Structures are given as C-alpha cells and as structure tokens.
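Trainee: any chance you could fold what I've pasted below:
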Amino acid sequence: MKKDIYDKQIELSMIRNERNRVKRRLEGAEVNLREAREIRNRLHKQLTKEQQDVVKLGKFSIMNKINEWTGKWDEQMEKEMAEVAEAELRYNEAEKNVIDLEAEVNRLQKEMKNPDFTYIDEDWAAFLQEKETWIRRYDSEANALLHKIADERVSIGSILREVTEAEEAGRIAIRALDHALDKLGSAEGMSMWDTFLGGGMIVSALKYSEINQSDDHIHRAERALRHFETELMDVQDITAESLTVNKRDIFTFTDLFFDNIFSDFMVHSRITDTKSKLNTISSEVRRVLDQLARKRDEMNAALERLDQEERMVIER
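Mentor: Next up is the predicted model:
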C-alpha cells in the first residue's frame, strides 16, 4: 500500500508541476502579446504618417517648386525616404513579433487543454487526504524516507525537464545564428566589392538581396533567443548575458536610393559590426549550453543516488 501512495504522489506531482509551468508560460505570453500589439499599432501609425509626408512632398506646390529650384527638394526627399524606410523596418519587425506571440499563445492554450490537467487540483486534494490517513495510521521510518525520496525525485525530474527544454531551445538558437551569420557573410562580401571596388548596380542589387535574406534569418535568431531566455528563466543557477540582436544596427536604406561611397561604407560597417555581435552572442549561447550539460549530468547522478536509496528502503 505504501508503494502505491508513493507512486501516485510522483504521478500527480509531475502533472501539477507541468500544468503550473504551462499556465505560467501562457500568462506571460498573453502579457507579451498585448504589449507587442500596442507597439505594432503605434509603429503602424508612425509609418502611415511618414508615408503621407513623402506623398505631400511629391505633390505640386509653390513651396515644393521653390525648394526644387534651390536644390532643397532632393535633400528633403532623401530625408523623408530614409524616415519611411526606417519606420517600415520597425513596423515589419513588430508585426513579425505579434505573429510569433500569437502562435505561442495558441500553442500554450492547446497545451492547457490536456485532459490530465482537467481535474488535477481535485485529484491532488483527494490524494493528500488519503496520504494523511495512511501516515497517521501506519507512520514509520521507512514510509517517511520513501516520501522524502518521492519529493526529491519530483523536484529533480522537474529540473531535468527544464534543463532539457532549455538545451533544445539553445540548439535551435545556435542553428538560427549560424544561418544568419552565413547570410551576413555573403552580404559582407558583396558589400566589400560594392564599397571598395565599385561594384555597380548589379553588385548593389545582389548585396541587398543577401541583406534581405539575412533579415529573415536574424528575425528567426531573435525569436529563438527569446525562447531560449524564457526557458533559462525556469532553470536555477544558470546565468546568461544579454542575448539580444538589434537589426537597426545593420540596415540603412539610403544606399538603395542614393548610391555613394559614404552610404556604401556605412552599410558595410554595420554588416561587419553585426557579424561581430552575432558571434559574441553565439559564444554566449554555447557557454550556457555547457552549463546546462553539467547541470543535466548533476541531476542524472542525483536520480541514480535516489534509486539506490529507494531500493535500500524497500528491500531492507
């Protein structure tokens, strides 16, 4: 009978821990989604305003004509186009974040519908009553030890699951970073040719093709790193430096409209700087993965110790 209670305690505790973990993640994701939607909506208004400014500048007016004659129109148009490009980049990234968070909320909502979670609170309360009755009637040293081992096993099992999930998220982040670095390397090569060897229109087009592709890969890396950071929050004694990527450090759109050595050099410099930042982040992720591997080994060793203690208690 005492072994039945012991097994039931492990089973119910694992379900409760998993339900609470999913619930905590869902609540956090819902908060993040609300904030992301607010940011997206604000950036959409800003983008609309910037686009309207360009349209107004392009319409005929006496003032625009005077500016055109004095050479100020081109300068103003360059400024407005750069502001539109910047606003569009920020809005597109915000929209991607909303889509990612909506998918995460939907996934967690489905997990919360797990049939095992439906009556877990009632099952746990009933079990505690059953356990209390048993302890009061048949309390013994062996019984107390088995319950202590059960508690430790649940705790270690939860830590192991969290470590495993964090390791998987870290490996996904590494793959995403590697893809982003590969594309940035190609863009850097094209940028070198365009900036210092006078690559011309074709090379500029190829360069921006690589930049656009790296944009998608960097977004995936950002998403993977956010997920990795979320998973790490559940793992004790594991620390990580900031794992953020700022794509605004990479791209400038003035080169697309006004091709000259200064804007070409700016793009090349930002690509190079971003590669360096991504390499630093990749090294940090790998360092944390090493910590997680050591944590996993420690927990597995602790489970083996508990197995030995349990056999000694039951068989003696």
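
Trainee: make it CA atoms for all contacts and neighbour counts henceforth
Mentor: Noted.

Trainee: check contacts around the spatially most central residue of the chain.
Mentor: By CA atoms, centre = their mean, the mean C-alpha position of the chain lies nearest to Arg226, the distance being 1.8 Å. Residues in contact with Arg226 (CA atoms under 8 Å, 6 or more residues apart in numbering) are 243-244.

Trainee: distance of it from Arg37?
Mentor: Using CA to CA, to the nearest Å, Arg226 is found at 17 Å from Arg37.

Trainee: and for Asn260?
Mentor: For Asn260 relative to Arg37 (CA to CA), the value is 38 Å.

Trainee: okay, those two: which has more neighbours?
Mentor: Arg37 (18 against 14; other CA atoms under 10 Å).

Trainee: contacting residues around the more buried one?
Mentor: 94, 98.

Trainee: ok, it to Lys79 distance?
Mentor: Taken as CA to CA, the span from Arg37 to Lys79 is 28 Å.

Trainee: now Arg223
Mentor: Taking CA to CA, one finds Arg223 at 31 Å from Lys79.

Trainee: quick one: which of those two has more around it?
Mentor: When Arg223 and Lys79 are compared for neighbours, Arg223 comes out ahead with 20 against 13, by other CA under 10 Å.

Trainee: any buried residues in the helix or strand harbouring that one, and which?
Mentor: Element membership for Arg223, per DSSP states H and E: helix 200-232. Across helix 200-232, burial judged by 16 or more other CA atoms under 10 Å covers 203-204, 206-212, 214-229, 231-232.

Trainee: please give me the structure for this one as well, since I'd like to look at both together:
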Amino acid sequence: MTLFAAVDDEIRDARDRARRRDQLTRQRATLLTQIEEVRGMLADLERQLAKEDRDVAKLEQGGFAALLAGLTGSKEERLARERAEAVAARQRVTGQRTRLAWLTGDLRTTDQALAELGNPHHELEALLVRKERMLVESGDPRGRELADIAARLASVSADLREHQEAQQVGAAAGEAVGYVLRHLGGARGASTWDMFSNGGGFADMVEHGHLRQADEAAWHAQGALDRFSRELADIGVGAAPQLPKVDTRWFADVFFDNIITDAIKHQRIARTAEAVREVAEWVAGMVNQVSARCGELTRQQESLARRRQEVLSS
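Mentor: Model (predicted):
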C-alpha cells in the first residue's frame, strides 16, 4: 500500500457521496417546483369543485334555477349533467391530492437521504487539503505544482471577487441612472403636450413634478456612479462619469408661458435626457465588460480547481 492509498480511498468515497448529494439537491429543487405547481392546480380545482357542488345543491333544493329548469322540461337532464361535472371535478381533486401526497413523500425521502449524506463537499475539500499537505511535506514533485496552483487560485479568486463587487455596484448605478431617465422622459412627454396641445398649467405642473423628481434622483444616481468609479479603480479602470444638472427653473412658465419658451424648455429637457442616456449607455457597456471579465476569471478559477483535483487524485 502506497503512502497515499488510504487518503485516496477516502477521497474517492467523499467524491462519490458529493456527486450523490448534487444529484439529490437537483431532484429536491425539481420536487419543490412540482409541489408548488400541484398546489396551485389543486387550489383551482377545489374552487371549481365547490362551484359544481353549489350548482348541484341549487337544483336539488329548488329555487329559481330549479324552477327555470323545470319550466323548460330540462331539470333532470341538467341535474344529471351538473352531478356528472361535480363527480369529474371531485376525481380531478382527488387525483391531484394523491399526486401532492406522492410528491411530498418523495421530498421527505430526499431530505432524509440528504441528511444522511451530511456534507461530503466539506469532507472532500478537507481530504484534498490533507493530501496536498502530505504531498508538499513528502517532497513529492506534485507538491510544487500544487503550491503554484494554490498561489494562482488565490490571485484569481481575489481578482474575481473585486470584479463581482464592481459588477454589482455598476448594476445598481445603471438602475439609478435609469430612474433619472424615466422621470426626464415623463417631463419631456408633458412638455410635448404643453407645446402642441395647450396643456397649460396642468402640463406645467406635471412637467415640473417630473423634473424635481429627476433632479432628486440625479443626486442619488451620481452617488451610485461615484461608488462605481471607486470599484472600477480597484480593478484598474479609471473613470469619473458625471450626470448633467437637471434644470428645474419654473419662473419662465409663470411670466413668459408661450410657444417660444415652451420650445426652449422642451429642447433643454431633451438635451439633458440625451446626456443622461449617454451616461446610462456607458454604465451598461462597462458593466458588460466587467461581467465578461467575471466570466473569464470564473473559468480560470474552475480550470485551476479541476487541475488541483486531478493532481490530488493522481
């Protein structure tokens, strides 16, 4: 028996159990989805059954529906049909209840199997670390490769973490800038209405309401952009995006409300919206670049992890 035979056997066993746990975890997720779907269908069917039972009861107990059916000479025929529909609905309810019971039983069995397996992924990692240490301490050539892999993994993992943080902050900045754009769009719509449909004071009120909200949102968005800039700096990208000022002046509407001032306001809003849209597109582009880099780093991390396992399994 070689120096590593015992730990290799433990690694193989832990890997088999980890694979089994992954399989059961996927099955459990599918079961939960199926149970949720069946519960939804069962609720609908139970409501349908209750309706069918009420229809039967109305015909059996008399009343206007029974009187009308009797006058047309179709009471017995309709009662038979309603009873048949109630029976069919009850059968569907029973079937789905049975299905739900089966699925729930399968879920309990799966949960029990998962509990019995424990945490083989943790055990496997501990065994791999143990063998890695044994290889390094024994002077085995594989130890040097493992040490190199460990250093590269640490570097890639740190790089990936920084890019993921930048991605999350960038996505939040994009949402914040998009919120500004939506309010500017509302202001632009009100401005168009004011110019061509003589919206008057109400259009002005709507327009300025959107502009005030856009201005307030712009301050929050600029803060989000500043945070994104700092995260980009952490990954070696220099950028300082700035949102344009949202003009909320209203005095012209009070003293000079005419087609000329309306057109000037409309152009001002349009220019601001275009500038904000450019910032939004820049943010989206940067987030896409960072996301792509996250994908590359993830693949590198997975490749190094696979190589580490190959070395430790050899």
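
Trainee: re the thing from before, the helix holding Arg223 of structure 1 vs structure 2, mean deviation?
Mentor: Superposed on structure 2, helix 200-232 of structure 1 shows a mean distance to its aligned partners of 1.6 Å (mean CA distance after the TM-score superposition for structure 1).

Trainee: mean deviation of the very next helix or strand once past that helix from structure 2?
Mentor: Next helix or strand after helix 200-232 of structure 1 toward the C-terminus (DSSP H and E): helix 254-257. Here the mean offset of helix 254-257 of structure 1 against structure 2 after fitting is 3.8 Å, by mean CA distance after the TM-score superposition for structure 1.

Trainee: show me what Thr230 of structure 1 aligns to in structure 2.
Mentor: Under the alignment (TM-score structural alignment), Thr230 of structure 1 pairs with Arg230 in structure 2.

Trainee: so how far is Val276 of structure 2 from its match?
Mentor: Look at Arg230 of structure 2 and Val276 of structure 2: by CA to CA, they are 20 Å apart.

Trainee: repeat that for Val56 of structure 2.
Mentor: 64 Å.

Trainee: check Ala239 of structure 2 too.
Mentor: Distance from Ala239 of structure 2 to Val276 of structure 2, by CA to CA: 16 Å.

Trainee: distance check, Ser314 of structure 2 against His122 of structure 2.
Mentor: 20 Å.

Trainee: same drill for those two, tell me which one is more crowded.
Mentor: His122 (12 against 8).

Trainee: relative to helix 200-232, how tilted is whatever helix or strand Arg21 of structure 1 lives in?
Mentor: Using DSSP H and E, Arg21 of structure 1 sits within helix 2-58. If you take axes from the mean of the first three to the mean of the last three CA atoms, to 10 degrees, helix 2-58 of structure 1 sits at 150 degrees to helix 200-232.

Trainee: chain center to helix 2-58 of structure 1: distance?
Mentor: Relative to its chain's centre, helix 2-58 of structure 1 lies at 11 Å (CA atoms, centre = their mean, to the nearest Å).

Trainee: again with stretch 61-78 of structure 2
Mentor: Using CA atoms, centre = their mean, the offset of stretch 61-78 of structure 2 from its chain centre is 54 Å.

Trainee: quick check: end-to-end length of that stretch?
Mentor: 14 Å.

Trainee: what's the matching range in structure 1 for it?
Mentor: By TM-score structural alignment, stretch 61-78 of structure 2 lines up with nothing in structure 1.

Trainee: show me what counts as buried in that stretch.
Mentor: 66, 69, 75, 78.

Trainee: tell me the one among those nearest to Ala147 of structure 2.
Mentor: Nearest to Ala147 of structure 2, judged by CA to CA, of those is Arg78 at 82.3 Å.

Trainee: which ones are touching the closest one?
Mentor: By CA under 8 Å, 6+ apart, the contact list for Arg78 of structure 2 reads Ala69.

Trainee: if you set the cut-off to 6 Å instead, what comes out?
Mentor: For Arg78 of structure 2, the contact set (CA atoms under 6 Å, 6 or more residues apart in numbering) is empty.

Trainee: name the helix or strand for it, please.
Mentor: helix 75-117.

Trainee: then Ser155 of structure 1?
Mentor: helix 141-196.

Trainee: mean distance, that helix to its aligned residues in structure 2?
Mentor: So helix 141-196 of structure 1 averages 1.6 Å relative to structure 2 (mean CA distance after the TM-score superposition for structure 1).

Trainee: neighbours of the residue nearest to Asp215 of structure 2 when sequence neighbours are not counted, how many?
Mentor: Closest residue in space to Asp215 of structure 2, ignoring its immediate chain neighbours: Val246 at 5.3 Å, by CA to CA, 6 or more residues apart in numbering. Counted by other CA under 10 Å, the residues lying close to Val246 of structure 2 total 22.

Trainee: do you know how far Val246 of structure 2 is from Ile264 of structure 2?
Mentor: Val246 of structure 2 is 14 Å from Ile264 of structure 2, by CA to CA.

Trainee: and Gly40 of structure 2, by the same measure?
Mentor: 55 Å.

Trainee: and the helix holding Ser155 of structure 1, how far from the chain's centre?
Mentor: Between the centre of helix 141-196 of structure 1 and the centre of its chain there are 11 Å (CA atoms, centre = their mean).

Trainee: tell me the angle of it relative to helix 2-58?
Mentor: Using the same axes, to 10 degrees, helix 141-196 of structure 1 lies at 20 degrees relative to helix 2-58.
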